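Q: fold the following, please.
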Amino acid sequence: MLRGRVVLPEGQVVERVFASAAQAAGSWRWLPPLEGTVVGALLNYRGELGALGDALSAPPYQAPPKAPILYLKPANTRIGHNHDVVLPADVDGVWVGACLGVVIGRTAARVTARHAVDFIAGYTIVNDLTVPHASYYRPAIRHKCRDGFCPMGPWMVDRDDVPDADALDIAVRINGEIKQRANTSTLVRPIAQLLADVTAFMTLEAGDVLLVGMPENPPLARADDRIDIDIAHIGTLTTALVRHAQEASQ
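A: Coordinates of the predicted model:
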């Protein structure tokens, strides 16, 4: 089942359940399907980690990470499917972060990998928009936490309707052209292990979303681009980038 939040033409916010993506087509405005905390993990794709090579053994890092590198996407970043993101005047382009979002179904603390699936309600798509930058170990608040930088949706798909979340094809299209392909089978920490590692020190609550990672070589998108992220068995998340009013008036 698909579970989403929409604004009806008369302005009422409602939660809707659909049997299929075709049934979900409508004239309403989509809201983010979840309202909990969004927690992201860096360097969790083998290609992303491998591309850095020996750099992680040199200053300032000294050694590859032994635990997940985490960050948060606060409430100001979250928007729904088919919404516009206004690029800040000081940002020329953003990385498209095609992320599988794992939706937590109940309070998860010190969860074992063996039982992790019992704490998962379902899955959604998240576009972790990021201003390009070089550092991985410093908090990237200025790069990841701009307004609208966490498009999410269109809906949450129930856990049992996704055959194998550790083997999902991901594709990014910019203006209709495929710019990236990935698969969750190349995660450094598969979903169950990532959930276990995170909840070893941090409690996640129902409605929180854990991003499994951003695939290597994220494509760059600029103002006036349309971004579509496709994840198998989940759907397509669409976002349009628009120019800041200050820039557009020049």
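
Q: use CA for all of it now, contacts and neighbours both
A: Will do.

Q: relative to the whole chain's centre, how far out is stretch 200-207?
A: Computed by Cα atoms, centre = their mean, to the nearest Å, the chain-centroid distance of stretch 200-207 equals 17 Å.

Q: what residues does stretch 64-79 touch?
A: 31-32, 35, 37-44, 56-57, 137, 139-140, 144-152, 194, 197-198 (Cα atoms under 8 Å, 6 or more residues apart in numbering).

Q: could you pull out the buried residues of it?
A: Neighbour-count burial for stretch 64-79, with 16 or more other Cα atoms under 10 Å as criterion, is recorded at 68-75, 77-79.

Q: what's the burial count for Glu48?
A: Residues contacting Glu48 under the criterion other Cα atoms under 10 Å number 20.

Q: how about the residue positioned nearest the centre of the chain, secondary structure?
A: Here the mean C-alpha position of the chain is nearest to the C-alpha of Val126 (Cα atoms, centre = their mean), at a distance of 2.7 Å. Under DSSP: H, G, I helix; E, B strand; the rest coil, Val126 falls in the strand class.

Q: that one touches Gly153, doesn't it?
A: Yes: in this structure, Val126 is within contact of Gly153 by Cα atoms under 8 Å, at 6.6 Å.

Q: which neighbours do those two share?
A: Leu237.

Q: coming back round to it: list only buried entries from the contacts of stretch 64-79.
A: With burial judged by 16+ other Cα under 10 Å, the buried subset of the contacts of stretch 64-79 is 31-32, 37-44, 56, 140, 144-152, 194, 197-198.

Q: second chain to compare with the first, below:
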Amino acid sequence: MSRTLHDVASGTLFGVALNYQGLLDQHLAAFQQAPYQQPPSKPVLFIKTPNTRNEHDGVVVFPQGERLQPGPALGVVIGQRASRVSLENAMAHVAGYVVVNEFNLPEDSYYRPAVKAKCRDGFCAFGPDWVARDQVTNPNQLSLRLFVNGELRQQNSTANWVRDIAQLIAEISEFMTLHPGDVLITGTPEGRVDVQPGDRVEVEISGVGRLANTVQAEAAR
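A: Below you'll find the model as predicted:
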């Protein structure tokens, strides 16, 4: 029996910030200032809490008085327990891949991603299905595109990652065990756009799939 997306991606959702070179370059000047003095030397992680889980064709609620930005990303589904794995063996711990749209409110700090901005209900959509690792020849060479109401608004390639999948797994598993079902959200590129209630937002990743969600205004309180 084939395993569904919910079967294989039932664990913790780990996001990686600043994993596109263009985005990192945009912030290099700020990272030279106090209190940091230098860019991050390790992956900058955040967690999308269970309440953020959403799905293909799911509704994303636009919070009153805020700005909302989609975050197209490739999700890496962990298939084997990974603890202090080597770079050479890291990909053996991958089950497959999924399209992710990691919604959030605009952020002031990449070093300290705000829970309020990242972890609202329904702010992490993924699907519509997953693709097994062996069905993707090179996950480090995939095109990624964001459409709003059918118009292309953002595009990039996983070739522009700061750290590829093997590097992420090796570095993260140095200090934290990754478990089967966990999902690594490998980062959103520079050029995030604002969306509005009524917008249909789609993320397309070559060889993986196309994920669609609709933005809906928050109900009046």
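
Q: care to give me the TM-score?
A: TM-score of the superposed chains, computed with TM-score structural alignment, normalised by the length of the second structure, equals 0.95; 220 aligned residues with a Cα RMSD of 1.5 Å.

Q: which helices and strands sit right next to the longest helix anywhere in the first structure?
A: Looking across the first structure with DSSP state H, the single longest helix is helix 191-199. Counting contacts by 3 or more Cα pairs under 8 Å, 6 or more residues apart in numbering; DSSP states H and E, helix 191-199 of the first structure is packed against no other helix or strand.

Q: where in the second structure does that helix align, residue-wise?
A: With TM-score structural alignment applied, helix 191-199 of the first structure matches the range 165-173 in the second structure.

Q: thought Phe175 of the second structure was touching Val85?
A: No: look at Phe175 of the second structure against Val85 with Cα under 8 Å: they stay out of range, at 10.5 Å.

Q: more neighbours: the two, which one.
A: Between Phe175 of the second structure and Val85, counted using other Cα under 10 Å, the more crowded position is Val85 (20 against 10).

Q: for the aligned partner of that one in the first structure, which three-state class applies?
A: Under the alignment (TM-score structural alignment), Val85 of the second structure pairs with Val111 of the first structure. Secondary structure, three-state DSSP: Val111 of the first structure is coil.

Q: for Val111 of the first structure, which residues are in contact?
A: Val111 of the first structure makes contact with 195-196, 199-200 under the criterion Cα under 8 Å, 6+ apart.

Q: where's the counterpart of Val136 of the second structure in the first structure relative to Pro88 of the first structure, distance?
A: Alignment note: Val136 of the second structure maps to Val162 in the first structure; criterion TM-score structural alignment. To Pro88 of the first structure, Val162 of the first structure is 36 Å away according to Cα to Cα, to the nearest Å.

Q: and if you look at Asn76 of the first structure?
A: Counting by Cα to Cα, the separation of Asn76 of the first structure from Pro88 of the first structure is 14 Å.

Q: repeat that for Ala55 of the first structure.
A: Distance, Ala55 of the first structure to Pro88 of the first structure, by Cα to Cα: 31 Å.

Q: Pro60 of the first structure now?
A: From Pro60 of the first structure to Pro88 of the first structure the distance is 30 Å (Cα to Cα).

Q: between those two, which has more neighbouring residues?
A: Per other Cα under 10 Å, whichever of Pro60 of the first structure and Pro88 has more neighbours is Pro88, with 16 against 10.

Q: with adjacent residues omitted, what lies nearest to the alignment partner in the second structure of the more buried one?
A: Superposed on the second structure with TM-score structural alignment, Pro88 of the first structure falls opposite Pro63. Spatial nearest neighbour of Pro63 of the second structure, chain neighbours left out: Glu218 (5.4 Å); criterion: Cα to Cα, 6 or more residues apart in numbering.

Q: the one you found and Asp121 of the second structure: what is the separation?
A: Separation of Glu218 of the second structure from Asp121 of the second structure (Cα to Cα) stands at 11 Å.

Q: list residues touching both of these two?
A: Shared contacts of Glu218 of the second structure and Asp121 (Cα under 8 Å, 6+ apart): Val61.

Q: where do the strands of the second structure begin and end?
A: For the second structure, applying DSSP state E gives strands covering 13-17, 44-48, 53-55, 59-62, 72-78, 94-102, 124-132, 143-148, 151-157, 183-185, 200-205, 209-217.

Q: neighbours of Asp194 of the second structure, how many?
A: Neighbourhood size, Asp194 of the second structure [other Cα under 10 Å]: 12.

Q: so what corresponds to it in the first structure?
A: So, by TM-score structural alignment, Asp194 of the second structure is matched to Leu220.

Q: from Thr130 of the first structure, how far out is its match?
A: Distance, Leu220 of the first structure to Thr130 of the first structure, using Cα to Cα: 9 Å.

Q: joint contacts of those two?
A: Common contacts of Leu220 of the first structure and Thr130 (Cα under 8 Å, 6+ apart): 94-96.

Q: so which of these belong to helices?
A: Using DSSP H, none of those sit in helices.

Q: for these, which single residue is the most surrounded?
A: Val96 (30 neighbours).

Q: from Ile234 of the first structure, how far off is it?
A: Distance from Val96 of the first structure to Ile234 of the first structure, counting by Cα to Cα: 18 Å.

Q: for Ala108 of the first structure, give me its contacts.
A: For Ala108 of the first structure, the contact set (Cα under 8 Å, 6+ apart) comprises 119, 199, 203-205.

Q: can I have the buried ones of those as a ChimeraX selection?
A: A single ChimeraX command selects the buried members of those (16+ other Cα under 10 Å):
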select :119,199,204,205
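
Q: so can I have JSON lines of the contacts of Ala108 of the first structure showing distance to Gly105 of the first structure?
A: Shown next, in JSON lines, are those (distance: Cα to Cα, whole Å):
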{"residue": "Phe119", "distance to Gly105 of the first structure": "5"}
{"residue": "Thr199", "distance to Gly105 of the first structure": "14"}
{"residue": "Thr203", "distance to Gly105 of the first structure": "12"}
{"residue": "Leu204", "distance to Gly105 of the first structure": "9"}
{"residue": "Glu205", "distance to Gly105 of the first structure": "7"}
